[in-house]
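1. kindly return the folded structure for what I paste below:
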Amino acid sequence: MENSNKFLIIKKNPYIVVIFIQFAYAGMALLSKAAIAQGMNPFVFVAYRQAIATVALAPFAYFLERKEADPLPYPVIGKIFLISLIGSTLSLNLFSYAINYVSATFASASINTIPALTFVVSILFRVESLSVTRFHGIAKVVGTVISVSGAIVFALVKGPKINFMKWSSKDTHDPASHLMSAKDKLVQGCLLMILANAAWAWWLVMQAPLVKRYPAKFRLALLQSLFSCIQSFVWAMAIERNLSSWKLQWDLNLFSVAYCGIVVTGLVYWLQLSAVESKGPLFTASFTPLTLFITAFISALVWKEILHLGSICGGILLVGGLYCVLWGKNKEVEVQANTDKADTKAETIV
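-> Coordinates of the predicted model:
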């Protein structure tokens, strides 16, 4: 009864919930971009974000999972620390640094590469097997190539301007357009953004065995946020020693940090976890392209950003590659389920 109540909001309004998740991620890209473009140090941003996330997750972990908290052996604590270092600290710091040099729209677009990168990491760690003799295996490989190619095309290929809002060239504004003028910085930003997504994909792959060892998910998230907070503060203090860069005021910077820490890491984490458990990972992942469209629309309204034909073509490739990977994964699950049923039936007959 308790478990059904826990996911009641997901079962009644699954589409509203997953759409809200994509709006939240779009807000993360837009607000992170705005705060860092206004001069906030990206590493300080991540340190404060993780601190607020830790505080936000603490009451959920305490009140919802008091009975599920078993003592952790030191090897598991060490594993959580390592996963936090790569999956949270490295990924978020790379993302925040890279967003200096790319648009918020590209940051959202690159999220669509995560399922493909997760597939690559799963192959490298032998979590999944690569079956090129089966059609679903070929679909995942082709989808991965298309998805990563789409990200490259989106970032580097311009072409004619597509000005939906009819802004004049004098009206258009990007909070970090002066930083994006150098092509080498743009390429660097794109590569770092893809590396950030690769680190996040590694984090996703490592979560499955970790959750089996420690099923209290909120407490696990709290520990990872706490470790990431400590690591991010050490990282930020080693790079940014100017105390004035650490001061927070009642402005957009504070709102952006609080939003990313409370809404994205706190509320959205629980909603996404609930959606995956209730409706499955494919249902949740299939809505990921919405983040790109939401971010592009808001960027056009707020910053009067003009897209190029190359960006639109890259976005189409990104989304197409994503659905190709998801389709291949879905077929693989179906084939495995049918095989398991056949084996069970054969054992029953024997």
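
2. from here on, contacts and neighbour counts on C-alpha atoms
-> Will do.

3. what ranges do the strands span in the stretch 251-350 of the chain?
-> 307-308 (DSSP state E, counting those that start in this stretch).

4. hang on, I meant the chain
-> Ranges of strands in the chain, per DSSP state E, are 161-162, 307-308.

5. can I get the ones you listed in JSON lines with distance to residue 301 and mean neighbour count?
-> Listed next are the strands of the chain as JSON lines, based on distance: least, Cα to Cα, whole Å; neighbours: other Cα atoms under 10 Å:
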{"stretch": "strand 161-162", "distance to residue 301": "14", "mean neighbour count": "13"}
{"stretch": "strand 307-308", "distance to residue 301": "12", "mean neighbour count": "18"}
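
6. which of those sits closest to residue 153?
-> Closest to residue 153 of those is strand 307-308 (Cα to Cα; 10.9 Å).

7. that closest one packs against which elements?
-> strand 161-162 (3 or more Cα pairs under 8 Å, 6 or more residues apart in numbering; DSSP states H and E).

8. I'd like the structure of this one too, to check against the first:
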Amino acid sequence: MGLESYKPYIAMIIVQCIIAGLAFFSRAAMTRGMNPHVFVVYRQALATLVVAPLAFFLESDKSAPLSYVLLCKIFFVSLFGVTLSMNLYTSALKYASATVATATINTAPVITLIMAVSLRMENISMKQWHGIAKVLGSLVGVSGAMVFTFVTGRPLYSSIQKGISEPSTKHSPRGDWIKGSLLMLSVNTTWSLWLIMQGPIVKQYPAKLRLIALQSFFSCIQSAILAVSMERNILAWKLGWNINLVSVVYCVSFWPHPLL
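-> Have a look, this model is predicted:
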């Protein structure tokens, strides 16, 4: 087997590393005090500025009529599948670690499969090997996510042993851990719903880059309204030359998709 046959596996490893980086940098911004809703606004605004020119130049020859009804569908898909999911995701990172955030992504295919089967968009035959593989793969993915969620060990480094006192917190570390994990589960549920809704939308509007640009734009407006209602302090919107700016740029540069 030559190097050509390994390209799909290498690509998947690179994608997983990028996703891990998304969780790491987003978590770093949250721990530095950045408001999660403001983070989403900046990310979606920058994503729109990046994807919109690409869609204009690369899909200028594609015929994709955009009706008022279809535009409303894209708006609501953006609201429930992108805006809600991303705001829940960044809120979850205030409580859960980047490791938990990355691990619980494994539940998304399982939830998507359950939704697809429930809506009769997909069938599972336990008499065929691929049906058994889907069920076993789902069980393994959920089991791994549950282990990361509920099994915690001792910290590798104890600040108490170094003579540094631990700050008191309102919530216990384990309570925050479970809260963040449950929020991540809700994120994956809304993400799975978004994936299900994407099918009919893509058939009606095959210009994928333009579709991503529209969803990013709608999500930016929706998230801005949510952020303004949740955060009234103008200083929370300030971006400096720090990890907050790096996190926003990284998320858009390496993953300009409107979700994760």
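
9. to residue 136 of the first structure, which of the strands of the first structure lies closest?
-> Proximity to residue 136 of the first structure (Cα to Cα) singles out strand 307-308 among the strands of the first structure, at 33.1 Å.

10. in the second structure, what residues pair with the closest one?
-> Aligned using TM-score structural alignment, strand 307-308 of the first structure spans no residues in the second structure.

11. returning to that earlier point: switch the strands of the first structure over to a markdown table; also include distance to residue 191 of the first structure.
-> Output for the strands of the first structure, formatted as a markdown table (distance: least, Cα to Cα, whole Å):
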| stretch | distance to residue 191 of the first structure |
| --- | --- |
| strand 161-162 | 24 |
| strand 307-308 | 20 |
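
12. identify whichever of the ones you listed lies nearest to residue 28 of the first structure.
-> With Cα to Cα, the closest approach to residue 28 of the first structure among the strands of the first structure belongs to strand 307-308: 20.1 Å.

13. got the contact list for the closest one?
-> Residues outside strand 307-308 of the first structure that contact it (Cα atoms under 8 Å, 6 or more residues apart in numbering): 158, 159, 160, 161, 162, 163.

14. which one of those residues is nearest residue 176 of the first structure?
-> Among these, and counting by Cα to Cα, the member closest to residue 176 of the first structure is residue 158, at 17.7 Å.

15. what's residue 237 of the first structure aligned with over in the second structure?
-> Aligned partner of residue 237 of the first structure by TM-score structural alignment: residue 228.

16. can you check residue 48 of the first structure too?
-> So, by TM-score structural alignment, residue 48 of the first structure is matched to residue 42.

17. distance check, the closest residue to its match other than its chain neighbours against residue 40 of the second structure.
-> Once flanking residues are discounted, residue 42 of the second structure sits nearest to residue 248: 6.9 Å by Cα to Cα, 6 or more residues apart in numbering. Separation of residue 248 of the second structure from residue 40 of the second structure (Cα to Cα, to the nearest Å) stands at 9 Å.

18. repeat for residue 221 of the second structure
-> Counting by Cα to Cα, the separation of residue 221 of the second structure from residue 40 of the second structure is 10 Å.

19. of the two, which one has the most company?
-> More crowded of residue 221 of the second structure and residue 40, by other Cα atoms under 10 Å: residue 40, with 23 against 17.

20. is the more buried one in contact with residue 87, as I believe?
-> Yes - with contact defined as Cα atoms under 8 Å, residue 40 of the second structure counts as touching residue 87 (6.6 Å).

21. give me the common contacts of these two.
-> residue 223.

22. contacting residues for the equivalent of residue 217 of the second structure over in the first structure?
-> Matched by TM-score structural alignment, residue 217 of the second structure corresponds to residue 226 in the first structure. Contact analysis of residue 226 of the first structure by Cα under 8 Å, 6+ apart lists 50, 51, 54.
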